[in-house]
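Undergrad: quick one: sequence plus predicted model below, questions after.
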Amino acid sequence: MKRSTPLQRRTPLARTGFKRKEPGAFKAQLDRNTQTLVRKAAMKTQRKRVTVAEGAKYLAACRGESCFLNVKCARSDWADPTVVPCHDNRLSAGKGMGLKASHERTLPGCMLCHQWLDQGAAPREEKLARFDAGFARWQVRRARKMGLELQEAA
C-alpha cells in the first residue's frame, strides 16, 4: 500500500513587486459608472406608480360602511366587519395585468360580494352592471362623507 504524500511545488513562486495602476484606469471606471447612472435615471422617469397614500382618503371612506354591492350578503343595513374597498375591474378604470384600478373607483363591499365580483362565475356584463349601480349609490354618500362636490357625468 502506497502512502500518499502531500502535494509539493517543484518550483518556488516567483516574487513580483507592487504595480501601480495605469493612469487611465480610474477614468474608464468613472465613465462606466456615469453611463450606468444615466441609464438608471432614464428608467426612473418612465412611469410614476400610484401609491396607497394618494388614494388613502377614498379607501378610508369605505371603513365602517355597509356593503354597496348587495349581491350575496344577507343584510345591507349594518356595517359588516368584512367590508373592504372593492375596485372596479375595467381597463378604463386603470385595471390591467398586475395593476389595481384607481382608488377613486372603489365602493365598500362585504367579503362574499367582493369574492363574487372578482372570482365569481357570473357574466362580466352582470358584474359591471351591479358595480355601476352600487357605485352610483356610493358616490353620493362618499361625496357627502368626504365633503366633496359630486361631479356630474358628461
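TA: That came in fine, so what should we check first? Numbering: from 1, shown residues only.
Undergrad: CA only for contacts and neighbour counts going forward, please
TA: Fine.
Undergrad: okay, buried residues for stretch 122-138 please.
TA: Going by neighbour count (16 or more other Cα atoms under 10 Å), the buried part of stretch 122-138 is Lys127, Arg130, Phe131, Gly134, Phe135, Trp138.
Undergrad: biggest separation within those residues, which pair?
TA: Lys127 and Trp138 (16.1 Å; Cα to Cα).
Undergrad: got a list of contacts for the helix or strand harbouring Leu107?
TA: Using DSSP states H and E, Leu107 maps to strand 106-109. Residues external to strand 106-109 that are found in contact with it (Cα atoms under 8 Å, 6 or more residues apart in numbering): 58-59, 62-63, 65-70, 83-88, 134-135, 138.
Undergrad: which stretches in the chain count as strands?
TA: Taking DSSP state E as the criterion, the chain carries its strands at 84-87, 106-109.
Undergrad: any idea which of those is most buried?
TA: strand 106-109 (a mean of 28; mean count of other Cα atoms under 10 Å).
Undergrad: on that earlier part again, how about CSV for the buried residues of stretch 122-138, with distance to Arg32 added?
TA: Below are the buried residues of stretch 122-138 laid out as CSV (distance: Cα to Cα, whole Å):
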residue, distance to Arg32
Lys127, 53
Arg130, 56
Phe131, 53
Gly134, 56
Phe135, 53
Trp138, 55
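Undergrad: next one for the comparison:
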Amino acid sequence: MLTRRTPLKPGGSLQRRTPLRSTTWLKHTAGLVPSPFKKKRKKRRPMSERRFTEACRGEPCYLLIPGAPAHPLESVVPCHSNSQEHGKGMGIKADDRFSVPGCGWCHHQIDQGNRLTKEERRAYWDDAYTRWVPVRALKLAKQEASK
C-alpha cells in the first residue's frame, strides 16, 4: 500500500531506469527476447493482385442469383471465392484472381445468406467466374495496351 501523498521526484525508486522497449528482459538468461505483446502489422495485398479486383469496377453483377430485388451497378463489388482451393481460410480472403463482380445483395447471399445451400453458392460463383474470366482478360489487355 502506497502511503505517500506527495508526487515522487525524478530519480525516485519507482522511476524506470531504462526506456520502455518492445523487448522483455529475462532474468534467467543474459539476453533480450521479443515481447509477446508487440502488435503485428497487417500484411498488405500485393499491387499486382489488386488489378483483378479493380477490373470489377463499372461491371454488371455476374452472380445473378434469383430473388434479388435488383442488381444495381452502384452496389457492384468484387466477390471473392469461399473455396479453400482458391486460398480461402479462417480469417483469410481468397486471392484477388478469384473474384467476380457482384451486387451487394448477391454478395450477401454468397457469403452470409440463408437462401442457398453450400453447393448452390459454389455453383453460382463458379458459373459467374467462368463467364467473368474472358471478359476480365480482355479488359486487362486493353488497360495494358493503353499504357
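TA: Okay, I see it. Since we're looking at a predicted model, the values are computed, not measured.
Undergrad: what residue is smack in the middle of structure 2?
TA: For structure 2, the residue nearest the mean C-alpha position is Lys93 (5.5 Å; Cα atoms, centre = their mean).
Undergrad: what does Ala61 of structure 1 align to in structure 2?
TA: Structural alignment (TM-score structural alignment) places Ala61 of structure 1 against Ala55 in structure 2.
Undergrad: quick one: the closest residue to its match other than its chain neighbours and Ala68 of structure 2, what's the gap?
TA: Leaving aside its chain neighbours, Ala55 of structure 2 sits nearest to Arg136 (6.6 Å; criterion: Cα to Cα, 6 or more residues apart in numbering). Here the criterion is Cα to Cα, to the nearest Å. By it, Arg136 of structure 2 lies 24 Å from Ala68 of structure 2.
Undergrad: any idea how far the aligned partner of Thr130 of structure 2 in structure 1 lies from Ser102 of structure 1?
TA: Using TM-score structural alignment as the criterion, Thr130 of structure 2 maps onto Ala136 of structure 1. Going from Ala136 of structure 1 to Ser102 of structure 1 by Cα to Cα gives 16 Å.
Undergrad: I figured Lys93 of structure 2 hits Gly87, correct?
TA: Yes. Using Cα atoms under 8 Å, Lys93 of structure 2 is in contact with Gly87, at 7.2 Å.
Undergrad: one step back: superposed on structure 2, where does the strand holding Leu107 of structure 1 end up, distance-wise?
TA: Here the mean offset of strand 106-109 of structure 1 against structure 2 after fitting is 0.2 Å, by mean Cα distance after the TM-score superposition for structure 1.
Undergrad: and for the closest residue to Pro60 of structure 2 other than its chain neighbours, the neighbour number?
TA: Ranked by Cα to Cα, 6+ apart and with sequence neighbours excluded, the top spatial neighbour of Pro60 of structure 2 is Leu73, at 5.8 Å. Neighbourhood size, Leu73 of structure 2 [other Cα atoms under 10 Å]: 16.
Undergrad: aligned counterpart of Leu73 of structure 2 in structure 1, please.
TA: By TM-score structural alignment, Leu73 of structure 2 lines up with Asp80.
Undergrad: was I right about its match contacting Met111?
TA: No. Using Cα under 8 Å, Asp80 of structure 1 makes no contact with Met111, being 9.1 Å away.
Undergrad: for Val50 of structure 1, give its distance to Asn89 of structure 1.
TA: Counting by Cα to Cα - Val50 of structure 1 and Asn89 of structure 1 are separated by 16 Å.
Undergrad: the longest helix seen in structure 1 vs structure 2, mean deviation?
TA: Assignment by DSSP state H gives helix 124-146 as the longest helix of structure 1. Comparison of helix 124-146 of structure 1 with structure 2 after fitting gives an average deviation of 0.5 Å (mean Cα distance after the TM-score superposition for structure 1).
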